[in-house]
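Undergrad: predicted structure and sequence below. I'll ask about it afterward.
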Amino acid sequence: MTKHTALIVDDEPDIRDLLEITLSRMGINTLTAKDVGSAKALLKEHEPQLCLTDMNLPDGNGIELVQWIQQHVPATPVAVITAYGNMETAIESLKAGAFDFVSKPLELARLRELVNSALKLSETVPDAEASDDEPGLLLGKSSEIKRLRNQVRKLARSQAPVFISGESGSGKELVARMIHLQGPRREGPFIAVNCGAIPSELMESEFFGHKKGSFTGATENKDGLFRSADGGTLFLDEVADLPLAMQVKLLRAIQEKAVRPVGDTKEAAVDIRVLSATHKDLPALVQAGHFRQDLFYRINVIELAVPALRDRPDDIALLSSHILERIAREYECDPASLTSEAINRLKGYDFPGNVRELENILERAFTLCDADLIGEDDLHMGNAPITPDNHSAGEAAGNGAGSAPVPEGEMDLEGYLETIERTAIEKALEATRWNKTAAAKRLGISFRALRYRLKKLGME
């Protein structure tokens, strides 16, 4: 088995010796340089799997070396050694293309984690280069989506926090997942959390965990999202919805790489990469005082913009085909395809809800059309397309049990309509001795639409 090689760049002999000893104990060969010039000379002769460089060097700085490596030997991950507490320098190095950073005084456990991640990263390089714009989960042939895939591949090689901006429904979580899957943490967990969906009183417990008995209802120990993501990636979706009090605690957890569960006196170290996203204008929220500036700079080391669907209409046909195939598999039906008129209708639409809205339109069209070819009229696209759930519930209410009593006072409309739909389907199936084809005809819907409803309502 070929041994890995690391280049150590530091003008302090004691630091070089410490790093050499640590890496050699990990079975890694080392090359050493005391300045930028000699480091560049060694990089021209060798192809190390990792470079560790100090920030301050006699003939330049670590940022300059990071930039040179990015240009001349981009396959070599480089990590920067920064002064304790100098977060500005660390962020500057990440923006320049550094894989990660470690602060003085060096914590050997943290250093070993960094080295192991870098070596995993160097092992993925041949596959990444051979992929030739492999789309993965980010489908499309437009220049916008190709540029996005290229940026994702580059960012996957870093440990820098990435802020993913984009409209609602544009695929921000998908982008975060691809960054995780193409990076050295791909074997670790990917934990996605919608920050706006957690009640403020439970937020600290959800993020950092709690000890049994720490508050009413804490009947057992809980790890929390940070510790659940240990060794992997934590994706904070709709991060703009975090209350200010929680933003302070989140900033500290990210900077210290440690969390303290509710009710505990000890901190627990966590090794995670943080990705975040929102459809809101985060800089404007910072200006208005609704989002902390220090947290914004910490999570927004690198910003990645996801294009809206209306900006890449040439991808709609490919996306639609993929979505229809997935729906057919999910409902165990024959696949359907779009007519050229239907594709042109979709291309001419603005899609305020982006890819999520396209999925809704196609799912509804798939379940309601009788043939395997979806025409323009089957799309039922007005100014504001209805979601499949609302459409099917309303239609079932019309076909099935209009005489059902409407509850007094406040009501759960979705639950009420679902009950009507379920009752209508049960009656139709009973009347036809559970013949689904006959039941669908009795209900005035296609067989495929009935299959969809049975699956949606858990009536299979």
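TA: Thanks, I have it. Numbering: from 1, shown residues only.
Undergrad: contacts, neighbours, all on C-alpha from now
TA: Fine.
Undergrad: pick out the residue closest to the middle of this structure.
TA: Closest to where the C-alpha atoms of the chain average out (Cα atoms, centre = their mean) is A176, at 2.4 Å.
Undergrad: count of residues packed around the spatially closest residue to Y349 that is not a sequence neighbour?
TA: Using Cα to Cα, 6 or more residues apart in numbering and skipping the chain neighbours, the partner closest in space to Y349 is R310 (7.5 Å). Counted with other Cα atoms under 10 Å, residues neighbouring R310 total 19.
Undergrad: tell me the contacts of R310?
TA: By Cα atoms under 8 Å, 6 or more residues apart in numbering, the contact set of R310 is 347, 349-351, 354.
Undergrad: which SS class is it?
TA: Recorded secondary structure, R310: helix (DSSP: H, G, I helix; E, B strand; the rest coil).
Undergrad: looking at this, the residue nearest to the centre of the chain is in a helix?
TA: Yes: judged by three-state DSSP, A176 forms part of a helix.
Undergrad: ok, so of the contacts of R310, who is nearest I69?
TA: Set against I69, the nearest of these by Cα to Cα is N354 (38.2 Å).
Undergrad: contacts only, for the closest one.
TA: Residues near N354 by Cα under 8 Å, 6+ apart: 167-170, 308-310.
Undergrad: ok, so of the residues you listed, who is nearest A6?
TA: Nearest to A6 out of those is S170 (Cα to Cα; 40.1 Å).
Undergrad: thought A305 was touching the closest one, still the case?
TA: No: if you go by Cα atoms under 8 Å, S170 and A305 don't touch, sitting 10.1 Å apart.
Undergrad: check it against this one:
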Amino acid sequence: MKPIWIVDDDQSIRFVLEKALLREDLPTRSFTSAREVLQALEGESDAQGPQVLVSDIRMPGGSGLDLLSKVKERHPGLPVIIMTAYSDLDSAVSAFQGGAFEYLPKPFDLPKAIELIRRAVEESLREQVAEERMAAAPEMLGQAPAMQDVFRAIGRLSQSNVTVMITGESGSGKELVARALHRHSPRAGGPFVAINTAAIPKDLLESELFGHERGAFTGAQTMRRGRFEQAEGGTLFLDEIGDMPFDLQTRLLRVLSDGHFYRVGGHNAVKANVRVIAATHQDLEQRVKDGVFREDLFHRLNVIRLRLPALRERREDIPMLARHFLQQSAKQLGVEPKRISDSALARLASFAFPGNVRQLENVCHWLTVMAPAQLIEPKDLPPEVLGAPAQPAAAPDGAAAAPSAPDLHAGALPQQVGGGGASPLPAHAATAMGLPASWESALEAEAQALLSSGRHDVWEELSRRFESRLILTALHNTRGRRIEAAQKLGIGRNTITRKIQELGLEG
């Protein structure tokens, strides 16, 4: 791990923090002034720089706030803790506005100071993991199984020119998938041309698609190439294909069938060397039954179908996407990226997001502008999120929700933590022994027994037991490493630490 950099002109403060951090196996490097730190940063690579910076606020040759400002310009993700006297609390406010992780009032309680630095280290490590994940998936983000299926499909289609139909709700990212298909295809060197067939008036759509000859209609002063010609040698993305007028569907079918088309008012066939990717949020089978979409065109387009999941079907991706969009918005606006608390992420993950990824992106842009502090809390979320009831995690259509914790497989009893690796009982064996066939059934039976006993703390009792078993199982899986256990459970490092204390799991 990279060292904790300590900046203070008081040698006794540096000495105390150095010794305390070394006892915690946390490496340190000390400086006496802001100027020394800036010089060191100039000569260090990101891999050699600090994990966390702890700086006094008042020092000769430059204040901690000035240092904070300059460090954040170069290393926006670096947690900075500002040490300040009680009389400097106004400065502490300035520190937060400048992007400080936290402030440490002097004189400080040493154990609390070390705990604060540990929190900053955990935050730094978590941000590094998030940045690595973003760097590994720059085009599209998603760890959910449904999105992994989409990525695999893009990979399989990477060397193909086959026509693809992308289905999914509005705002789910259909154009991103189309662009990814193009970038990873043999046509990547050619143009990618997109057109939303629902956004162009019917009278203009034919000319937009196929172009027109001079004098073809009033106002056609010159010959104009349409989107098919503009996409020559590349990919044409037809978004919202379900809204295409019926008569234009016939012309599109002809292009897909024989590879030729005519400009409006033209008499010479133009050859089309174009791969077509279509997308729609509508049920095309139903539109075929309703007589508003040609069945032969449907089959011509529906060679390969990719279904893009709604955001509510992949809630586990919301934290990653939110952090990505906050970074993106900050870059666009030229401001410091804001951090978001675990509780705010949990509230976002419980929102239904009818507008899907596009709506989440808009929410993050709103938060970048409107959230009052650098750390976004639940109260800072926009009204449409705070005013909506929390939604349970939804499984994709026709699929059961997958259990998130190890050893809680459907059709098996929970495996005991530290139980020597005994295998869970299969469903038929559990039934033969008169036991519930799944952990949900076991939970239901236990709840029924407690309720029948007349107890009035059933919720608290079962919640404590469930959380305890889940956390202990995760810690067993990670050999006691709390940060890794929290990441696997999908909760924050502060949450798991608080829960361990509340549930009495320490020791």
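TA: On my side now, so go ahead. Note that the structure is predicted; figures quoted are calculated from it, not measured.
Undergrad: quick one on the thing from earlier: more neighbours: S170 and A305 of structure 1, which one.
TA: A count of neighbours by other Cα under 10 Å puts S170 above the other of S170 of structure 1 and A305, at 22 against 15.
Undergrad: any idea whether that one is helix, strand or coil?
TA: Classification of S170 of structure 1 using three-state DSSP returns coil.
Undergrad: gap between it and H279 of structure 1?
TA: Per Cα to Cα, to the nearest Å, S170 of structure 1 is found 9 Å from H279 of structure 1.
Undergrad: check R448 of structure 1 too.
TA: Counting by Cα to Cα, the gap from R448 of structure 1 to H279 of structure 1 is 35 Å.
Undergrad: neighbour count for these two, which is higher?
TA: Just comparing R448 of structure 1 and H279: by other Cα under 10 Å the higher neighbour count belongs to R448, 24 against 17.
Undergrad: can I take it that that one is in a helix?
TA: Yes: applying three-state DSSP, one finds R448 of structure 1 inside a helix.
Undergrad: ok, now which ones touch the residue nearest to it when sequence neighbours are not counted?
TA: Sequence neighbours aside, T367 is the residue nearest to R448 of structure 1 in space, at 5.5 Å (criterion: Cα to Cα, 6+ apart). Going by Cα under 8 Å, 6+ apart, T367 of structure 1 touches 446, 448-450, 452.
Undergrad: again, 7 Å this time
TA: Residues in contact with T367 of structure 1, defined by Cα atoms under 7 Å, 6 or more residues apart in numbering, are 448-449, 452.
Undergrad: can you give me the strands in the stretch 351-460 of structure 1?
TA: Assigned by DSSP state E, counting those that start in this stretch, the stretch 351-460 of structure 1 shows strands spanning 373-374.
Undergrad: and M83 of structure 2, which of the three is it?
TA: Under three-state DSSP, M83 of structure 2 comes out as strand.
Undergrad: do P105 of structure 2 as well
TA: From three-state DSSP, the assignment for P105 of structure 2 is strand.
Undergrad: quick check: it touching I81?
TA: No: counting by Cα atoms under 7 Å, I81 is not a contact partner of P105 of structure 2; they are 10.3 Å apart.
Undergrad: coming back round to it: closest to G398 of structure 1 out of the contacts of T367 of structure 1?
TA: For these, the nearest to G398 of structure 1 is A449 (15.1 Å; Cα to Cα).
Undergrad: tell me, how many residues neighbour the closest one?
TA: 22.
Undergrad: residues contacting A371 of structure 2?
TA: Taking Cα under 7 Å, 6+ apart, we find A371 of structure 2 in contact with D380.
Undergrad: structure 1: which residue goes with that one?
TA: Using TM-score structural alignment, the equivalent of A371 of structure 2 in structure 1 is C369.
Undergrad: repeat for T218 of structure 2
TA: Per TM-score structural alignment, T218 of structure 2 is aligned with T216.
Undergrad: that older thread, more neighbours: which of P105 and I81 of structure 2?
TA: Legend: neighbour count by other Cα under 10 Å for P105 of structure 2 and I81, higher for I81 (27 against 18).
Undergrad: the more buried one pairs with which position in structure 1?
TA: Checking TM-score structural alignment: I81 of structure 2 goes with nothing.
Undergrad: also Y262 of structure 2?
TA: In structure 1, the residue paired with Y262 of structure 2 according to TM-score structural alignment is R260.
Undergrad: contacts only, for the closest residue to that match other than its chain neighbours.
TA: Once flanking residues are discounted, R260 of structure 1 sits nearest to E267: 4.4 Å by Cα to Cα, 6+ apart. Applying Cα under 7 Å, 6+ apart, we find E267 of structure 1 in contact with 258-260.
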